[in-house]
Structures are given as structure tokens and as C-alpha cells.
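Chemist: pasting the structure only:
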């Protein structure tokens, strides 16, 4: 019995301390995001230590798009013509991103967001953990740094 009470208290504590996503948080999605890991419903995780592709979000007034971009060593990005249209709606005190392309439609819940972290959950209950992308800094042979 004590074990059940302890588990319940831990669950209550962790959910109570989590900040709810608000309308004021939505603009934080704008910019470049790099996937860190995916947490599956069974608790297993897949880590992404190095990424060749970032997600770029551009949202204004709860509409916009997401594109996949490839960072280059000079700080630029390679971009193709593929784009996912986005609308964000509040449903049952949660913010949902609705995506659409020529081929498909799907949605993800914005579970948590800050200036540096983003967590989204899809319909399969997979949690996608992102970090804000930073520039690539390399030291080249002459000792100078490039970003």
C-alpha cells in the first residue's frame, strides 16, 4: 500500500510542477530546432546525438509552416520546396499543431516549450524532444573560427 501511495505522490508532484503551455508561449516555436531524442510510450528512448536536418518553424497568428533544412558549415541552410502548412488551435486546455501537406494531415500536442526546449507528442503518444539549434563553430587550419 505504501508503494502505491508513494508512486501516486511522485506522479502528482511531477505533473503539478510542469508549466502549462499558454498562448504567450506559441511564438517561442519560431526558429530552428534540432531533435534530441524520442521517448516511446513503453518508456524506451532513441537518442539523436548528431543531426543532419533541423526543423524550421515560422508561425504568426497561429498559422505558418515547418520546413526541413540542412545546416551548412558556413552558417547557411540548404532548403528544398517541401513545406508543411501549420495551424495551431487550443483544444481542452492544450495547444495542438495541425500539419497538412499535399499528401497527408496529422497533429501534435505542444507538451512543453521554453526558449531552449520543445516537447511535442503525436497521436501515437511518441514524445519528440527538441533543443534550439545553435550555429556550428569550427576551428580551421589558420586558427580562425568559423560559425
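Modeler: The structure has been received and is ready for your questions. Given the structure is predicted, the values throughout are model-derived calculations rather than measurements.
Chemist: contacts and neighbour counts: CA atoms only from here.
Modeler: Fine.
Chemist: so residue 6 sits in a helix?
Modeler: Yes: according to DSSP: H, G, I helix; E, B strand; the rest coil, residue 6 belongs to a helix.
Chemist: give me the neighbour count for it.
Modeler: Residue 6 has 11 neighbouring residues, counting by other C-alpha atoms under 10 Å.
Chemist: another one to put next to it:
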């Protein structure tokens, strides 16, 4: 019986400590994000050691874009004209990113957001864990990257 109450108390503590994302926090999404891992609904993780592409977000006033960009060895990013429109929606103490292309629409729940971490949950219950990406510069030419 004591274990049951202990587990219940700890569960409530975790629920109470969940980050509440405010509209002012949305600006933290802007920039380059590299996927670290995906957590599946059964609890297993798939880690990503190295990524060929990053996600780039640019959101202003709850609307913006997401693009896939490819980091280059000189610290720049290779981009194309393909992007997804993004709208931020707040509903029932939750935050959703609504994506739209000419071909489809979908949504992801914003679970966690900080200056260095981004966690998104899709409808298949997969959690995508991102870390803030930095440019790669392995050429050692002494030039700084932007």
C-alpha cells in the first residue's frame, strides 16, 4: 500500500513539473536543429550519431517555415527551395506545430523547448529529440562561420 502511494506521488510530481511553453518561448525554435534520437511508443530509442541534414526553423508571430538543410564541411549549409509552412497553435495547455505543404498537412506536439533542446511528438507517438546545431568546420582554415 505504501509503495502504491509512493508511486502515485512520484507520478504526480513528474506531471506537475512538466514544462509549460509560453508564446514568448516560441522564438527559441528559430535556427538550426540536429536530431539526436527518436523514442518510439514502446520505449525503445534510435540514436543518431551523425546527420546528413538539419532542420531549420524560422517562425515569427506564430507563422513561419521549416526547411531541411545540409551542413557542409566549410561551415555553410546547402539549401534548396523546398520548405514547409509552419503555424504554432496553443490548445488546452499544449502547443502544436501545424505543418503544411501543397501535398499534405500534419501536426506535431511541442513537448519541450529550451535554447538547446527541442522535443516534438507526432501522431504515431514518436518523440523526436533535437539539439541545437552548430556549423561544421573541419577544414581548419581559421575562418569563422556564421
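Modeler: Great, that's in hand. None of the values given here were measured: they were computed from a predicted structure.
Chemist: what's the TM-score for these two chains?
Modeler: The TM-score (TM-score structural alignment, normalised by the length of the second structure) is 0.91; 144 aligned residues with a C-alpha RMSD of 1.5 Å.
Chemist: show me what contacts residue 134 of the second structure?
Modeler: Listed by C-alpha atoms under 8 Å, 6 or more residues apart in numbering, the contact set of residue 134 of the second structure reads residue 32.
Chemist: which SS state does it fall under?
Modeler: Under three-state DSSP, residue 134 of the second structure comes out as coil.
Chemist: swap in residue 33 of the second structure?
Modeler: Applying three-state DSSP: residue 33 of the second structure is strand.
Chemist: if I look at the residue nearest to the spatial centre of the second structure, how far off is residue 65 of the second structure?
Modeler: For the second structure, the residue nearest the mean C-alpha position is residue 118 (3.6 Å; C-alpha atoms, centre = their mean). Separation of residue 118 of the second structure from residue 65 of the second structure (C-alpha to C-alpha, to the nearest Å): 16 Å.
Chemist: same question, residue 107 of the second structure
Modeler: Counting by C-alpha to C-alpha - residue 107 of the second structure and residue 65 of the second structure are separated by 14 Å.
Chemist: neighbours of residue 78 of the first structure, how many?
Modeler: Neighbours around residue 78 of the first structure, by other C-alpha under 10 Å: 10.
Chemist: quick one, what contacts it?
Modeler: 69, 70, 71, 72.
Chemist: now the helix or strand encompassing the residue nearest to the centre of the second structure: which residue numbers in the first structure?
Modeler: Taking DSSP states H and E as the criterion, residue 118 of the second structure maps to strand 117-121. Alignment of strand 117-121 of the second structure against the first structure: residues 117-121, by TM-score structural alignment.
Chemist: mean deviation, that stretch versus the second structure?
Modeler: With mean C-alpha distance after the TM-score superposition for the first structure, stretch 117-121 of the first structure departs from the second structure by a mean of 0.6 Å once superposed.
Chemist: buried residues, that stretch. List them.
Modeler: For stretch 117-121 of the first structure, a neighbour-count test (16 or more other C-alpha atoms under 10 Å) marks 117, 118, 119, 120, 121 as buried.
Chemist: then stretch 20-37 of the first structure?
Modeler: By neighbour count with 16+ other C-alpha under 10 Å, stretch 20-37 of the first structure contains the buried residues 21, 26, 28, 29, 30, 32, 33, 34, 35, 36, 37.
Chemist: contacts for the host helix or strand of the last one?
Modeler: Under the assignment given by DSSP H and E, the secondary-structure element containing residue 37 of the first structure is strand 31-39. Residues outside strand 31-39 of the first structure that contact it (C-alpha under 8 Å, 6+ apart) are 45-49, 51, 53-58, 126-133.
Chemist: so how far is that strand off the chain centroid?
Modeler: Relative to the chain's own centre, strand 31-39 of the first structure is displaced by 5 Å; criterion: C-alpha atoms, centre = their mean, to the nearest Å.
Chemist: that one vs the second structure - mean distance after superposition?
Modeler: Looks like 0.5 Å for strand 31-39 of the first structure (mean C-alpha distance after the TM-score superposition for the first structure).
Chemist: all set, thanks.
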